[in-house]
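Asker: fold the following and give me the result.
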Amino acid sequence: MKSPVGILAASCHLPQHKRSVEDLFREEGVNFSSHVAARLGIKQVPIRNGQASESASNMAVAAGREALQRAKVDPLTVDVVVEYSIMPQEYLVPVWNMSNKVQAEVGASKSFVVGFSGGGSSNFMVALSSAAAMLSENDSMKTALLVTGDTTIPGNRVLNPDDPVTVMGDGASAVVLQSDAPGGVVIDTELWSDGNNHDICYIPGGSLIHPDDISLYRMRLDKARYDAFPKAETLRRLSDKLLERAGLKFSNVACVLCSNISSQDEAVMQQAFEGKVSPVCASNRESHGHLQGTDFPLNYLSLTESGSVKQGDYVLGVSHGMGTTAAVSLFRY
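Answerer: I've put the predicted structure just below:
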């Protein structure tokens, strides 16, 4: 019989310093208006201060340590470290990955590491699904540490400056999964990718072309194709399929967590999911902007702390992955 896998603890490590969206638009030479402000629904974002402690990997290490402490888990009992980072890392070469550094510095020396990239904020659900499957199917594995650290490319915080889609902040997060955890049970995950959309959102170049000059890196979005992708329809279809497999109906779902991309994006999600998107998503979006995969641990923690869900409630996490990888996860509190 498969063992249920649940979230034992989660943590977010965010820079203390924040910048207003209006200041960032001015700094990046992007036109800021009341219309754009209303469409984005983002007031400020956390930004690293340049200190070594706020590099992506160091913030990831801090988040990992705190999550393990909250879970009261000995790092030596962690079986696998799963990374779900999105942005370029501090060593722009193909052989370096922060998950190895996290493993070493949190003391998870008996684990192995694996990482996922390329799915936008859906990366968290991809990592979640993979880790949960490993723990559920393998009797020799009990605990997984999921971790990310993402720092936005300087001068590239406004995604698609000609017609802004979101404003990106810096941050890190970590989640401890464990088989037979008492709550936060990961019921199932449904994933879907469209390979034709591989270049909707990407960073041209790569470490083999200009490995040492991060100023040459810029995230680009094909806005026309991004808009054309049926985000809400795809996520609702995946959700209905997932719920049917679990023997549930959408009426059984207490609330929905989505990515913190923009108020416009959330409005579409609210319509697709019958007004069940939790208010914590809007609150975190306004004060933090889009934090890539960290959106979900942040929203999960806020939902838990809000007291608006009770034991036994079902919660959906949904992400369209900027049109590349759509993901839906079902949790039971």
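
Asker: from here on, contacts and neighbour counts on C-alpha atoms
Answerer: Noted.

Asker: residue contacts, the residue nearest the centre of the chain?
Answerer: Centroid-nearest residue in the chain: G293, 1.4 Å away (criterion: C-alpha atoms, centre = their mean). Counting by C-alpha atoms under 8 Å, 6 or more residues apart in numbering, G293 touches Y84, S85, I86, G120, S121, S122, N123, F124, T148.

Asker: and it, which of the three is it?
Answerer: Assigned by DSSP: H, G, I helix; E, B strand; the rest coil, the conformation of G293 is helix.

Asker: and this one, please, so the two structures can be compared:
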Amino acid sequence: MAAPLAVLAAAWHLPERSTPLSEIPALTPQERETMNGLGIERVLADDALGDHDLAAAAARQVLADAALRPEDVDALILVESRAPQDLLTSEATRLQDALGLQDALTFSVGGLGCASLTPALLTARGLLAADPALRHVLVAHGSKPATPGRYRHPVTLNGDSGQALVLARTGPVRVLDLLQETNGSYWDLFRVDFRDRPVAEWREECRDTAAYSFRLAVESRNRLRGLLERLMERSGMRAGDLAGLAVQNLSAGGHAFVQDALGVELLPSCTENLRRYGHLGSNDSLLNLYTAREDKHLADGDRVVVVSTSPVAAWSMLLAEIGDGQTAHLL
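Answerer: You can find the predicted model right below:
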């Protein structure tokens, strides 16, 4: 039986600055029409903050919320950025130095785009299971779009955010199960051709929009249904036992797609955060869960499935239970 995993504390750094859709530059008429139908009114955007700044701000906040000193953090896992500021440097140890975590085991994970939080959670669970002396794992990510235009046609509009989690064996949000699947045939469905191009000319390009809109959509529906079925079977639950879904904020259409595919209502926070923030990479699913918790839409004992997807393609589901943080749940 697997070792327990829980979120002891979670924090986000959301920039105060935001940009309305009307100020998003350099779009074709078709792209602007699609973007205007995403269900996003504004997108968080602060060009003065890089991915490191966003991750560091969230990490400092979560350590303060958890009343942890630097020496209390046993491991630091950085979810890597999509476009690092410099080549050959270590983003992970840069954050370690900024936070003063000199004794923490430090490294980065990623490679799955908007679903890259899942590898960090799986790794943290493994560390806690493997070493009884290890108590706290800090997971941090600064989500910054790879291109200045922020728009990924025909998918979403990307904003800025920082997220940090303190993971332990007990906590107020317990991770009861975690599943992930990938399909490598979509590894380059979206890409940015950046070599020998100034940053101002970087654009996210879809290799095959028909593959994204149709073939990947059908596979995503099947994958998500299969994952939910496995998750419910492993936990002895039915989908009707869930208090809701926390999903990524890609678009209103994406929300409807997941809700229809799984037959479970989305948490109200998903729609509201989509409207206010835009897509926040791998940060927005848990943000939606915690927003619903703070808004009293979730109560102790409620169980929620957190869904993450990525066009690379990757799909993951996390079964979370809201609780008092005093009991270690076994998978």
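
Asker: just to revisit the earlier point, and the residue nearest to the centre of structure 1, what pairs with it in structure 2?
Answerer: Here G293 of structure 1 is matched to S282 in structure 2, going by TM-score structural alignment.

Asker: with adjacent residues omitted, what lies nearest to its match?
Answerer: C114 (4.4 Å; C-alpha to C-alpha, 6 or more residues apart in numbering).

Asker: does the one you found touch T309 like I think?
Answerer: Yes: using C-alpha atoms under 8 Å, C114 of structure 2 is in contact with T309, at 6.4 Å.

Asker: alignment lookup: P29 of structure 2 to structure 1.
Answerer: For P29 of structure 2, the aligned position in structure 1 is N31, judged by TM-score structural alignment.

Asker: correction: Q61 of structure 2
Answerer: Aligning on TM-score structural alignment places Q61 of structure 2 opposite E66 in structure 1.

Asker: likewise for A129 of structure 2?
Answerer: Using TM-score structural alignment, A129 of structure 2 pairs with S136 in structure 1.

Asker: got a list of what that match touches?
Answerer: Neighbouring residues of S136 of structure 1 by C-alpha under 8 Å, 6+ apart: K2, S3, P4, V5, S179.

Asker: so what's the aligned partner of A313 of structure 2 in structure 1 up against?
Answerer: Using TM-score structural alignment, the partner of A313 of structure 2 in structure 1 is T324. The contact partners of T324 of structure 1, by C-alpha under 8 Å, 6+ apart, come to G118, G119, G120, S193, D194, G195, N197, H198, I200.

Asker: over to G323 of structure 1?
Answerer: Going by C-alpha under 8 Å, 6+ apart, G323 of structure 1 touches D194, N197, I200, Y226, F229, K231.

Asker: give me the nearest residue to the first one, chain neighbours excluded.
Answerer: Pointing back at D194 of structure 1 there. T324 (5.8 Å).

Asker: how much space between the one you found and L135 of structure 1?
Answerer: The span separating T324 of structure 1 from L135 of structure 1 equals 27 Å under the rule C-alpha to C-alpha, to the nearest Å.

Asker: same deal with R236 of structure 1?
Answerer: From R236 of structure 1 to L135 of structure 1 the distance is 28 Å (C-alpha to C-alpha).

Asker: neighbour-wise, which of these two wins?
Answerer: Legend: neighbour count by other C-alpha atoms under 10 Å for R236 of structure 1 and L135, higher for L135 (25 against 17).

Asker: what's the mean distance for the helix or strand hosting the more buried one versus structure 2?
Answerer: Assigned by DSSP states H and E, L135 of structure 1 belongs to helix 123-137. Helix 123-137 of structure 1, aligned to structure 2 and superposed, deviates on average by 1.7 Å (mean C-alpha distance after the TM-score superposition for structure 1).
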